[in-house]
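>>> Build the 3D model from these lines:
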Amino acid sequence: MILNKHSDSANTDSRRHLFGTFAGVFTPSILTIVGIILFLRTGYVIGQVGLASTLLIMAAAFTLCLLTGLSLAVIATDIRVKEGGFYYVISRTLGPAFGGALGLTLFLSISISVAFYVMGLVEVLNHLVALPDWLSVRILACAITVVLFIFAWLGADWTTKLQFLIMGLVAGGLLSFFIGGGMAFSQQTLAANWQTDASAEQFWLAFALFFPAITGFTQGLNMSGDLRAPHRAIPKGTFAAIGLSAALYVLVALVLAGTASISELTDNYYIMADVAMWAVLVAAAVMAATLSSGMASMLGAPRVLQAMGGDKLIPFLVPFAKGEGQDNNPRRAVMASTAIALLCVIIGDLNLLAPVISMFFLAAYALLNYATFFALHSDNPFFRPRFKWSHKIVSLIGGIGCVVAMLAINLIACVIAIAVLFGLHQYLARSHQHRSFTDHQRGALFKRVRELLFELNSMEPHPGDWRPHMLVFSKTPERHKQLLTFSAVLEGQSGLITLTRIVNPQHADEPEQQQILKQYQQAIDDTDVRAFTLVMQASDFQSGLRHIMSAYGVGPITPNTALLNWTSSNDSKQEHSPEDYAANFLEMIKADINLVALASARDPLFAKEAPAKGRKIDIWWRGGPTARLMLMFAYLCTRARGWQNTKLRILTEAERYSKQQVQDIFATYLDNVRIESEVEALDKVDLDSIKRYSSQSELVFFPIEVKEDEIVDSFEVGLQSLVDNLSNLVLVKASKSMQLDPDPDNGDDQKEG
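The predicted structure follows:
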């Protein structure tokens, strides 16, 4: 079966026309870099800031290229980069929210860039040939866009074949320029053009003008789904394109600086054609390179949209996932890209969008560098890139460099681009909860949690560090939601909850473990409570209980509280007998686990929406650790959503004190522990007084004592009578001392009354 499965996959790939390094990566990348800026703007940059500053600008730009290329090589040699290019890499590394935000903006940017390239081509044509009156610039641009659409509709195979012809034309134009420039080269002219009196502002304007030239070095990544071996083709083709294009730009700059004056370089965009031996070849090269850049963008943008549609991140993009033919050509996405490009051509004025689009490309490079740093830093054992000639610090420097370039080129456009990306990221993070692919986020979180656990374990524990870590035992499915919701109220957004069940696999009526976990997860989803789940198999409840309490947790994170249902003896859904409760509670106390038993029959009791009259929690105070634990839990309840305005009330027996003395004692104590509560001192606590005071309260915390074979209430009024007469009862027993106001300097020695 395994051999057959792999054979089918291989046959499927063999039916597609896949490209190698030269045709699939190097050619589209080099033709996009060696484009209109090389031929029409390099001379202008030299004229503005001089040759020395131009070489510095080129060095900075291509250094960012190289750093990003190294990051790209690391990512591309770890995973098989499928359809979607940048989107695929970012979504599988940083997650769908980052990937989706970047993918959508890149699709729009690449589609709009088609219009830029087409308008640039029309500008060259209009300069070389006088257009007839009936043929306006916009009509010609629309016609060229339709031609690009036809090639993209036919598929990448047709377009790639055409790129070989374009590469020949570009090579011919450059050869003509170098021959003519070599004949006219002058060292005196070169020295005169070495430096100008350009200001820092002019330098950054020149940098902003030049930088878009190198944004095409990742065109091969956009074609990742059409490559035969992406993990080999992408690094090799990208590095080759960066190296050759950097050499060409430097050579062109040197020749231009040695053959033309500053005024000629500044005023004449077509200076390369004037310097060349055969000007027509340079003109043909400019048009061919610009057309090639437009075609590469027309091929790349639809594949990003197709990949996003396939991942179903945004519902209205799903139809664009459909491809046509054995090459899975994204024709629906091609139509979308063409529509955007045509709209931009018709509008005509693209200067407003140009800076923002450049920012999106730079943001993509920054995120690619960060994604590589993120993956390397996570120490994920499954991240095993074949490319070893890089380091996570290199990727981090590349990412920072891209952000610096964004800020330097256009601050306003940078802020707009970041705001758009942030908004899309937040939308996707909130709307897309489930995903069908993995990324490195979980691995990075695991590493961080691991480091924090070791750090936490190295610290000396202190009473002030106490947080409720609850094991919530729930057997009856009908009570899962109530117990889970109550546990969320009880921990007050400060602790941990684990929904727990012990099953005996020898009993035929016990449900399967997966069935229980499914029920638990459904309860978690329905209540929107953050909790873990645990199902333990044991021959009996007590042995399973001992195992959980001794083994559950990691390092210093161990459970300290058990929460379960307490049911009346006449309840048909009773989960434990009184003797079982006593035995189980004793096991928990031996393990230093606090006990909380919910005896409430009010299903809507723990709704997040507070009643109009407000809520009240009663604490029946008998003193000692249990009383303080109940007060802590009552206070934590007031931090839960919907319970913030709940009033606390302490009820106690005056005993040998007067009621005023009791009030004074508690006023001082509550002030020390900084918890607000009313205090009621009763002459005697009996069942009638308990019912009279607490029957209408939302929660009633009541202390209990655990004996060998029974559980009794601390006021000795009859536990079963309390359970039968109150529908809002919470029974509590502390396993050890609880301090509500520990001294940070001497917490262990401090005593509370």
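
>>> C-alpha only now, for contacts and for neighbours.
Will do.

>>> Tell me the secondary structure at residue 731.
strand (DSSP: H, G, I helix; E, B strand; the rest coil).

>>> ok, which stretches of this protein are strands?
Under the criterion DSSP state E, strands of the chain are mapped to 469-473, 496-503, 532-537, 561-565, 594-600, 616-621, 647-653, 678-682, 699-706, 711-713, 728-733.

>>> Would you mark the buried spots in the third one?
Of the residues in strand 532-537, those buried under the neighbour-count criterion (16 or more other C-alpha atoms under 10 Å) are 533, 534, 535, 536, 537.

>>> Here is a second sequence; please produce its structure as well for comparison:
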Amino acid sequence: MKTEAGEAKIQKMERYFRMNDRPLCTTTLRLNSVSCDQSDVGGNLSLGTSCTDGTGPTASSSVILNKYDGGGKTIRGELSEDRDADDKADLTADGERKLGTVNGVFLPCLQNILGVILFIRLPFITGQAGCFLASLMLVICFTATFTTSLSLSALVTNGSIQAGGPYYIISRNLGVEIGGALGALFYLGTTVAASMYVLGAVEAFQEGFGVKNLFRHDVQVISLVIMSQLAVVVGVGPRFVAITAPIFLSVVVISILCIIVGLLLFALDLWTGKLMFLHQNMYDENFAPNYTPDLETGRTPTFFSLLGLLFPSFTGIMAGSNRSAVLKNSSESIPTGTISAIFATTGLYFLFVSLLSSTLSNDILLENKLVVADIAFPHPIIVKAGIIMSSLGAALQCLTGASRLLAAIAEDGCLPFLRAFTPETPSANPVKAIIVTWLIASLFTIAGNIDFITPIITMFFLMMYCGINFCCFLMGFLKAPGFRPTFKYFHYKPSFFGFCWCLGLAIMINWFTVALSFLFLGMLSVYVAANGARKQWGDVGQGVLFSLGKFAVSSLSDKGDMHPKNWRPQVLSVIDTDEHGYPIKPHMLRLTAQMKKGYGVTMVLGRIIGSTLDKLAVERAGITRKILTQFMREEESHCYVDVSVSHGCMSEYIWAAALHSGLGPLRPNSILLAWPEDWKMEY
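Below you'll find the predicted structure:
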């Protein structure tokens, strides 16, 4: 009775695993040892399942029933499963807990957006452009980032996102050529952004503590020293960067609160800080623009130059997608966290522009770039320390993200000269990539002023935004079968608008830099196409070619019969092969290749005598197709090669091939045959 109960329990567990296994899973029942008599039933029954479908990590489950006691004791069963699979899925390769929406996306975006531009350049921009045009700049930047975030949300909800973030998205959708080139631009933009933050920290330190002009080129020397120290921190590992990020962000939030309170108290004549009441805005002098030469650079800014200076502060929307590999649920966290961060920070920027323009005089906004620290309540030192810490924290984030992006590009093999920077294991710290990133970032700190490098950052990130929007537009417009985003606010029209907006914005800021960027993109794309790895990622390029081919064939069919002036030979060459798959008369292939100057469609059809039900014949057909294709490549002829298996007579075979080959108007109008040796036998 107990043995029957045990067998029933085994069957029940077996049905459970069969119902819950994934596709292509196998179930095995293993009997280790069973010995039965009247008094004892002993042994181990092990029921195991293993999944090898290739769609995810291999999972295993097992049911073990220990031996039955013949003395009438209760059967003891042990169920051993990988019940902690979900817990393991929530861990990174380093064994750390994966991040959620707030810690993984929202806060990193905030930390990058609320950076050096907000503190030491937004007052200057407001004083130069005025309240109205400064607000218009914020609207322009918000439009670019918001439309890009919609496209990014659609792409990340279409499937899993691995290391590389935006580069991974574009390379898997637009192809290895465009993806590799845009990935290189994105890497350079992120690396130069680290230089901008370091220069901002040095400027805040020198301006805030009165230690300017210590020696010749002091800004460059101090920046190089700080960049080296930051590189050492990143080289230790990303754990320290993740630990310090909340500390830096907390200081930034406190600094912003101090600035807002100080401005409000200054407007109420309750606080002056290091300013005086004569620095108040008395006559709405900050509403209209007042373009005057910059005291440091000597340049007179324009609307679009100020826009290029402001835009890098909005490039922080990529901070969450750069962490896609360590997010618990990237398809949910990236859209929610990114869009929330955009709205929160844009509202804060509008608040700052409104308070600065309505509270402070135009002269103090133009002359004192650290005016937000001088007006802060209760003491300027809080904001000065906050600017320095926020800049250093953002620089750490940029160095970490850029080095891992370079490692992802190198691991994909898109750019052969970067393969040396591939880490030993995917979870290893990319030390070589960190060294290269440090060298490039140090090179740009030699500029000595963030105003000189912000246009470069703007162009690189706008090119990336164009790529994301264009990628999403193509996928939606072509109705790619593999593009089914779960983001409910997606439509391809906003993506196309975002692409045109970002491209137009880049051209208006600096058309020459845009031309250089496209030249750089083109050169990299050609290099990747010629020397890069061949990847089968199912990119949208195949969908574009399919749609164009379908449209061309349909349009050609609508034209009717081909006019004699446009007639071209469309040759169907029937080739006999031997038992090894080689052509019996190879001169037929040479003659077919020589007819390519007719610029028509050339088709080569091999024939194997046999049955389609014969497995060996079908395998021979595949081998023969490869051999004939290689023959035609050696003849430098681009043609369509196919091999069919038939046991009918030759005349019926040729007639069927002529009728069913080609598509629409692209059908053979000429047939090339070898001269038969025996008409009766062959035909």
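
>>> Now tabulate the strands of the first structure in TSV and tack on distance to residue 517 of the first structure.
As requested, the strands of the first structure are exported to TSV (distance: least, C-alpha to C-alpha, whole Å):
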stretch	distance to residue 517 of the first structure
strand 469-473	13
strand 496-503	9
strand 532-537	7
strand 561-565	17
strand 594-600	22
strand 616-621	33
strand 647-653	36
strand 678-682	42
strand 699-706	29
strand 711-713	31
strand 728-733	26
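
>>> between those strands, which gets nearest to residue 84 of the first structure?
Among those, the nearest to residue 84 of the first structure by C-alpha to C-alpha is strand 532-537 (35.3 Å).

>>> Which residues does that closest one contact?
The contact list for strand 532-537 of the first structure (C-alpha atoms under 8 Å, 6 or more residues apart in numbering) reads 497-505, 513, 516-517, 520-521, 544, 548.

>>> Let me know the closest of these to residue 219 of the first structure.
residue 521 (43.9 Å).

>>> Report how many residues lie close to the closest one.
If you count neighbours by other C-alpha atoms under 10 Å, residue 521 of the first structure ends up with 16.

>>> Check the one 10 residues further on too.
As a burial measure, residue 531 of the first structure scores 18 neighbours (other C-alpha under 10 Å).

>>> Average offset of stretch 338-346 of the second structure relative to the first structure?
Once fitted to the first structure, stretch 338-346 of the second structure is off its aligned match by 0.9 Å on average (mean C-alpha distance after the TM-score superposition for the first structure).

>>> where's that stretch relative to the chain centroid, distance-wise?
20 Å (C-alpha atoms, centre = their mean, to the nearest Å).

>>> how about it, which residues of the first structure does it hit?
Matched against the first structure by TM-score structural alignment, stretch 338-346 of the second structure falls on residues 238-246.

>>> Go through the matching stretch and flag the buried ones.
Using 16+ other C-alpha under 10 Å as the test for burial, stretch 238-246 of the first structure gives 238, 239, 240, 241, 242, 245, 246.

>>> hang on, residue 167 of the first structure packs against residue 32?
No: contact criterion C-alpha atoms under 8 Å: residue 167 of the first structure and residue 32 do not qualify, at 10.6 Å.
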